[in-house]
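>>> One predicted model, sequence on top.
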Amino acid sequence: MEKIYYEITNTKGNIPIAIFYHYKAPIQSVKAHWHRALELTLNLEGTVDFYNGNQFETLHENEVSISNSGEIHYSIPHFDCYEDKIVGITLQINYDFLKSLIPDLEETYFKINNPNIQTSIANSILKICKLYDSNNNNRYIKIFLQLLTIIDLLYENCRTKYKNKATKKTKEILNYIHLNYNHDIHLYQVADYFGYSREYFSRMFKQEIGLSFKQYLDNYRIDKSIQLLINSNQTILEIAYATGFTNENQFIQTFKKYYHLTPGNFRKLLFEDK
């Protein structure tokens, strides 16, 4: 079992950023997490559902989503096939570096509403990736210039009224779910464990995370089941029990609801692709 709600951001070499490439796949991990770094994700193909704090948005081609420091976030891409192709880029900007430039960073919240700003940031992200993969002797200087351009665009055009980050209690609740998803846990039990009424806990969870407790728990269990379908020889029944489902049929029906195929067919498709 594991703690997943907090992510450590490792920067690249001499520059205060981390870069992640996303490849095309019909089923990808869905995990709520948070970190101190500011995160920008550029979608290059298809659509991706993003949850940042309690805000939901669908990202289309060449659009950028931003996750602020300390904000719980996750995403769900929508593809129907595998392909060795980059369909998204995530850029994380080191918190301490940002703090040195923006002293009031803790009271600053960014939201990208202007399409022209989206395009400018997207172009800078692409330039950073191209420079990083090049052998240009002064690539770090040029990367810094593009990074400062992004920060300037955000600061001058995207600052909004301060929005409270997810509470410490919400992060503790997510951690509890991540540690106990493979047990038979229910909303009322988790609410009682944290000292909330069932009604208040249900409202608070949906407001903070953007999904109901059951939707989030089902998503997390399905994510874990996919890892077992790919990396183990366990039967469908064994995987159902290992990921907290009460029986095989419940697992199959939940899997179909999210991905429109059975776990068995997913495993078969995976081996056919290989």
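Structure's in. What do you need?

>>> When you work out contacts or count neighbours from here on, use the C-alpha atoms and nothing else.
Noted.

>>> The helix or strand containing Phe266: which residues count as buried?
When elements are assigned from DSSP states H and E, Phe266 belongs to helix 263-273. Residues of helix 263-273 classed as buried: Pro263, Phe266 (neighbour count, 16 or more other CA atoms under 10 Å).

>>> neighbouring contacts of it?
Among residues not part of helix 263-273, those counted as contacts by CA atoms under 8 Å, 6 or more residues apart in numbering are Leu229, Ile230, Ile236, Ile252, Phe255, Lys256.

>>> does the residue nearest to Lys165 when sequence neighbours are not counted sit in a helix, a strand or a coil?
Distances taken as CA to CA, 6 or more residues apart in numbering place Glu71 nearest to Lys165, at 5.5 Å, with adjacent residues excluded. Classification of Glu71 by DSSP: H, G, I helix; E, B strand; the rest coil places it in coil.

>>> got another, please set it beside the one above:
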Amino acid sequence: MNYSHEIIMPNDDIPFKMFVFEGRRGNYSREKHWHRSVEIFALFEGEIEFYVNEIKYSLNPGEFMLVNSNEIHSIHSPKENFTVVLQIPLTTFERYYTDEKFIYFTHSRRIHDEEFMQVIRDMYDAYEKKEIGYDLKVQSYFYELIYLLVSKYREVSVDSEMIRSNKKLNKLSAITAYMKENYTKDLSLESLAQTFGYSSTYLSRMFQKYAKTNYKNYLDDIRLEHAYKDLVNSDMPIGMIASQNGFPNSKAFTKVFQKKYNKLPSEFRKEL
């Protein structure tokens, strides 16, 4: 099968998204983040390293990672890979919620894993060929996948702390969305807390306890992700990249970049 291009499923004709992982060329990292949708990474070629709630998972070809709603995860793909990513709205599973609009799927391997991967492969293949009625064929595979999820991978017994963490991350999602929209501005912890009606101490604790990171690191990661793209895809001076992505100066940007990539931005750019 030829996997040669990135595909994003249109939102207006199917009930989910499917695309090729943006880190397919390797040397790619996606820092800690979370979202409401259920996300599946199906690896067919290469290798990927996952961290989900501080636990490391190494994927080999034929394996997948299932990321639950509001699970904190990061991704590292050091080498080239072919990975199909599915993003499924949480509301797809509303008839199967266990409590507090909550549903949880296991990360453990199951005897149905091979069947699960085959469904994803067939779904992608059907979309790529675009034969008459392909959208119906894709959706038929999609519902087969949903059936496997709720019947073979859903965990019925979940502890109260997991549900509590899920609710807190729902609240944090609004805050982090605001941060992602305003990362170029001077976003202090105090001003952000005031915007959302919290004390700075309480907001700081929310990040530490439920996002497993501190506020400053989270903001630096957002800014670094955008600055990295400018560094790779433009000829802008380092200082300009820093200022346009919210860093107070080039020294602050260099410090964060070097901590992440073990190189100065200028050295990294020369190697590219």
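Ah, there it is. It should be emphasised that the depicted structure is a prediction, and the values quoted were computed from it without experimental measurement.

>>> Report the TM-score for the pair.
TM-score for the superposed chains, counting by TM-score structural alignment, normalised by the length of structure 2: 0.74, backed by 251 aligned residues with a CA RMSD of 3.3 Å.

>>> Got a quick PyMOL command for the buried subset of the contacts of helix 263-273 of structure 1?
One line in PyMOL is enough to select the buried members of these, burial here meaning 16+ other CA under 10 Å:
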select buried, resi 229+236+252+255
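
>>> Turn the contacts of helix 263-273 of structure 1 into a markdown table, columns for secondary structure and distance to Asn180 of structure 1.
As requested, the contacts of helix 263-273 of structure 1 are arranged in a markdown table below (DSSP: H, G, I helix; E, B strand; the rest coil; distance: CA to CA, whole Å):
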| residue | secondary structure | distance to Asn180 of structure 1 |
| --- | --- | --- |
| Leu229 | helix | 20 |
| Ile230 | helix | 22 |
| Ile236 | helix | 20 |
| Ile252 | helix | 20 |
| Phe255 | helix | 19 |
| Lys256 | helix | 23 |
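
>>> Tell me which two in the contacts of helix 263-273 of structure 1 are the farthest apart.
Considering CA to CA, no two members of the contacts of helix 263-273 of structure 1 lie farther apart than Ile230 and Lys256, which are separated by 16.8 Å.

>>> Who are the contact partners of the nearest residue to Gln194 of structure 2 once chain neighbours are set aside?
Setting aside the residues directly before and after it, Gln194 of structure 2 is nearest to Ser200 in space (CA to CA, 6+ apart), at 7.7 Å. Contact partners of Ser200 of structure 2, counting by CA under 8 Å, 6+ apart, are Leu189, Glu190, Leu192, Ala193, Gln194.

>>> Can you say which of those residues are buried?
For those, buried by 16+ other CA under 10 Å: Leu189, Leu192, Ala193.

>>> which residue lines up with Thr170 of structure 1 in structure 2?
Taking TM-score structural alignment as the alignment basis, one finds that Thr170 of structure 1 is matched in structure 2 by Leu172.

>>> tell me the contacts of that match?
Residues touching Leu172 of structure 2, when contacts are defined by CA under 8 Å, 6+ apart, comprise Met206, Phe207.

>>> buried set for the lengthiest helix in structure 2?
In terms of residue count, the longest helix belonging to structure 2 (DSSP state H) is helix 160-181. Counting neighbours by 16+ other CA under 10 Å, one finds that the buried residues in helix 160-181 of structure 2 are Ile163, Ser165, Asn166, Lys167, Lys168, Leu169, Asn170, Leu172, Ser173, Ile175, Thr176, Met179.

>>> Tell me how far the residue nearest to the third one when sequence neighbours are not counted lies from Tyr104 of structure 2.
With sequence-adjacent residues excluded and distances taken as CA to CA, 6+ apart, Asn166 of structure 2 is closest to Asn70, at 5.9 Å. Asn70 of structure 2 sits 10 Å away from Tyr104 of structure 2, taking CA to CA, to the nearest Å as the criterion.

>>> check contacts around the counterpart of Tyr261 of structure 2 in structure 1.
Structural correspondence for Tyr261 of structure 2 with respect to structure 1 (TM-score structural alignment): Tyr259. Taking CA under 8 Å, 6+ apart as the criterion, Tyr259 of structure 1 is in contact with Ile27.
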